[in-house]
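# 3D model of this:
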Amino acid sequence: MSERPPFTGAGSRRAAGSVKQITSFSNPLVKEIKALVAQRKHRQRSGLFVAEGLKLATDALSAGWSVDMLVLGPEARESAAARDIAATARARGATILEVSTPVLAAMTRRDNPQMVVGVYEQKIMDGAELTRALKADPAAVWVALDHVRDPGNLGTILRTADAVGAKGVILVGETTDPFAVEAVRATMGSLFHVPLARMTRAAFQEMATSWPGTLVGTHLKGSTDYRAISYARPTLLLMGNEQAGLPDDMANACTALARIPQAGEADSLNLAVATGVMLYEIRRGDLTLDA
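The predicted structure is shown next:
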């Protein structure tokens, strides 16, 4: 079997894709997906990533993301919903792979894999796109994460940002890969709805000098209860590394430093939990049950 044409980049227009049946564990496409699951360098080089599950495939397609390949296990091929998603993906140029459960397990490195696995083109806003997005909504709430290391935390924060209607997440400095399988899984599909951008610390600090609203960070040395801050819009929430928190130079870039009170013996909150607490406080009064 010949390999598919090489990845042609985001925004490319492709003819309808093909359908391939794969039974061999040594098939090049099986090896490629395994590499995307396991290796950040392969994801970076290819511009692709893997997301598991019919829900995520549905979210990706409804949000207009480009699908490179869609893998269907035996159960998926018996599902009308999965077949409809596959037909949509194929019409947009995706290659549809029909595989056995053992091959799917090998691809995903899971004993009980999802029966639908997608390979998608990554999306990261460049500097110009981020600048336009920041200026587009003066009432927006954004999240910035400084050197976050845990993919589960990052994925959960993306999911929470989606839930509260934040406009996007800025990854500052050396962060974990948002397109790692663990991070994507934790987003529960919110990766396809929350814009991502990257910045160096220096670029972030430069942006902070002209931020027009509140730039709030959480800090153990913060003297202000997070509930007592007046969050002027646009609001940018800056959260630090899981182990070290915000370094002094990043904390000094904030217009307010908040502290979340604690009554027990824990010395800190989990990063994703703390981010959720802050975001819901920032959006308090904006969110209603009938929104």
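
# only C-alpha atoms for contact and neighbour calcs from this point on.
OK.

# how about the helices of the stretch 51-200 of the chain, start to end?
Applying DSSP state H, counting those that start in this stretch to the stretch 51-200 of the chain gives helices spanning 54-62, 74-77, 80-91, 101-108, 127-136, 151-164, 181-187.

# check contacts around the residue most central in space within the chain.
Among the residues of the chain, the one closest to the centroid is residue 191, at 3.7 Å (C-alpha atoms, centre = their mean). Shown in contact with residue 191 (C-alpha atoms under 8 Å, 6 or more residues apart in numbering): 155, 158-159, 184.

# again with residue 76
Residues near residue 76 by C-alpha under 8 Å, 6+ apart: 82-83, 115-116.

# Mind putting the helices of the stretch 51-200 of the chain into a markdown table with distance to residue 213?
Output for the helices of the stretch 51-200 of the chain, formatted as a markdown table (distance: least, C-alpha to C-alpha, whole Å):
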| stretch | distance to residue 213 |
| --- | --- |
| helix 54-62 | 32 |
| helix 74-77 | 48 |
| helix 80-91 | 41 |
| helix 101-108 | 43 |
| helix 127-136 | 11 |
| helix 151-164 | 18 |
| helix 181-187 | 28 |
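
# Quick one: closest of these to residue 48.
helix 181-187 (11.6 Å; C-alpha to C-alpha).

# Contacts for the closest one next, please.
37, 49-52, 151-159, 177-178, 191.

# now stretch 253-273
Contacts to stretch 253-273, defined as C-alpha under 8 Å, 6+ apart, come from residues 153-154, 156-157, 205, 208-209, 214-226, 229, 239-242, 251, 274.

# And it, end to end?
23 Å (C-alpha to C-alpha, to the nearest Å).

# Let me know whether residue 74 touches residue 100 as I believe.
Yes - the pair residue 74 / residue 100 is scored as a contact, 6.2 Å apart, by C-alpha atoms under 8 Å.

# Look at the two and report which has more neighbours.
Neighbour tally, residue 74 and residue 100, criterion other C-alpha atoms under 10 Å: the higher count belongs to residue 100, 18 against 14.

# Here is the second sequence; please produce its structure so I can put it next to the first one:
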Amino acid sequence: MTNAYVEIMSVQNTRVKDWAQLLERRGRDKQGKYIIEGYHLIEEALKAGAEVETILFLSEKGSPLELVALAGDRAIEWVSVSAAVLAKCSDAQTPQGVVAIVTRPQVGMDELLAGEHDLVVVLDGVQDPGNLGTIIRSADAVGAKAVVLGRGTVDLFNPKTIRSTMGSMYHLPIVEADLGELLPRARERGVRLVTTSLQAQGSCYDTDLRQPTWLIFGNEAKGVSPEVAAQSDVKVIIPMQGKAESLNVAMAATVLLFEAARQRMNQQN
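Alright, predicted model coming up:
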């Protein structure tokens, strides 16, 4: 290997303790880094040009040659570790034998607003890591331009969230923002803000989603906050023929994203 190579076998090593802290939000915020685990996620991170700083691998298995080849001449530190060290840096029930330490990206509101904001998902207090991961995957699947995480939304870099994105977190910008500040600025740029509501009269299928649109989804139990709802230009409902009262927030987001994608494809044909 052309990059730095070291060996750490003790869980008492100070670097191991620092890495283990990244399993908690406080540690991630303090260090400005996060952990990803498994070949697939690390491959996606490398392909996307994420700032992979260190890769830990089991000494008994030897260096992960596929990842070494994919990393090329990037300045990555490769660390051979014991099973105990790897377990300390993992929250998975069955560690996959390779872990990476990645620098958190800095994507701000100005950068988001300066780019294309044709179709964006905005989350206001979504708290379940699985829901956030599913929404990011759906946004990725339809080619949305970004996902915005408002205050109160679960941490993107929570290991459970990362796993549930299945690598989609590396395929589009994900921005943390104060929605009270961001949404008015988006409207000034001609963006239409759409929220779902069980009290809404208009169906999502009868609403024009072809123009620049930001779809806003709220907390699993409380929905969109009153402050954010007051910013919306239009409220829509997803019609349901069965007896279910409502959809899970990730399912609702997926329905609206694919309806927006369907309308846009029909516009092109």
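
# Turn the contacts of residue 191 of the first structure into JSON lines, columns for distance to residue 134 of the first structure.
Formatted as JSON lines, the contacts of residue 191 of the first structure follow (distance: C-alpha to C-alpha, whole Å):
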{"residue": "155", "distance to residue 134 of the first structure": "22"}
{"residue": "158", "distance to residue 134 of the first structure": "17"}
{"residue": "159", "distance to residue 134 of the first structure": "20"}
{"residue": "184", "distance to residue 134 of the first structure": "24"}
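
# Ranking by neighbours, what's the top pick from those?
Neighbour counts for these, by other C-alpha under 10 Å, peak at residue 158, which reaches 31 neighbours.

# In the second structure, which helix is the longest?
When the second structure is parsed with DSSP state H, its longest helix is helix 249-268.

# Can you give me the buried ones in that one?
Using 16 or more other C-alpha atoms under 10 Å as the test for burial, helix 249-268 of the second structure gives 249-250, 252-261, 263.

# now that helix, how far from the chain's geometric center?
In terms of C-alpha atoms, centre = their mean, to the nearest Å, the centre of helix 249-268 of the second structure is set 19 Å apart from its chain centre.

# Name the SS class of residue 16 of the second structure, please.
helix (DSSP: H, G, I helix; E, B strand; the rest coil).

# Looking for the alignment partner of it in the first structure.
In the first structure, the residue paired with residue 16 of the second structure is residue 30, using TM-score structural alignment.

# residue contacts, residue 228 of the second structure?
So residue 228 of the second structure contacts 124, 179-180 (C-alpha under 8 Å, 6+ apart).

# if I line the two up, what does it land on in the first structure?
Correspondence of residue 228 of the second structure to the first structure, assessed by TM-score structural alignment: residue 250.

# tell me which element that match is part of?
Element membership of residue 250 of the first structure [criterion: DSSP states H and E] is helix 248-251.

# with the second structure superposed, average distance for that helix?
Once fitted to the second structure, helix 248-251 of the first structure is off its aligned match by 2.5 Å on average (mean C-alpha distance after the TM-score superposition for the first structure).

# C-terminal to that helix, what's the next element?
strand 256-259.

# That following strand: how far from the chain's middle?
Its chain's C-alpha centre and that of strand 256-259 of the first structure lie 26 Å apart, by C-alpha atoms, centre = their mean.

# ok, average deviation of it from the second structure?
Mean for strand 256-259 of the first structure is 1.1 Å (mean C-alpha distance after the TM-score superposition for the first structure).

# before we move on, back to that, can you give me the angle the longest helix of the second structure makes with helix 129-142?
Counting by axes from the mean of the first three to the mean of the last three C-alpha atoms, to 10 degrees, helix 249-268 of the second structure lies at 10 degrees to helix 129-142.

# ok, residues contacting stretch 57-74 of the first structure?
7, 10-11, 51, 82, 85-86, 88-89, 92-101, 104, 115-121, 189, 192-193.

# One more pass at 6 Å, please.
94-101, 115-121, 192 (C-alpha atoms under 6 Å, 6 or more residues apart in numbering).

# With respect to residue 45 of the first structure, which of those residues is nearest?
residue 121 (11.6 Å).

# Would you mind finding the match for the closest one in the second structure?
Here residue 121 of the first structure is matched to residue 103 in the second structure, going by TM-score structural alignment.
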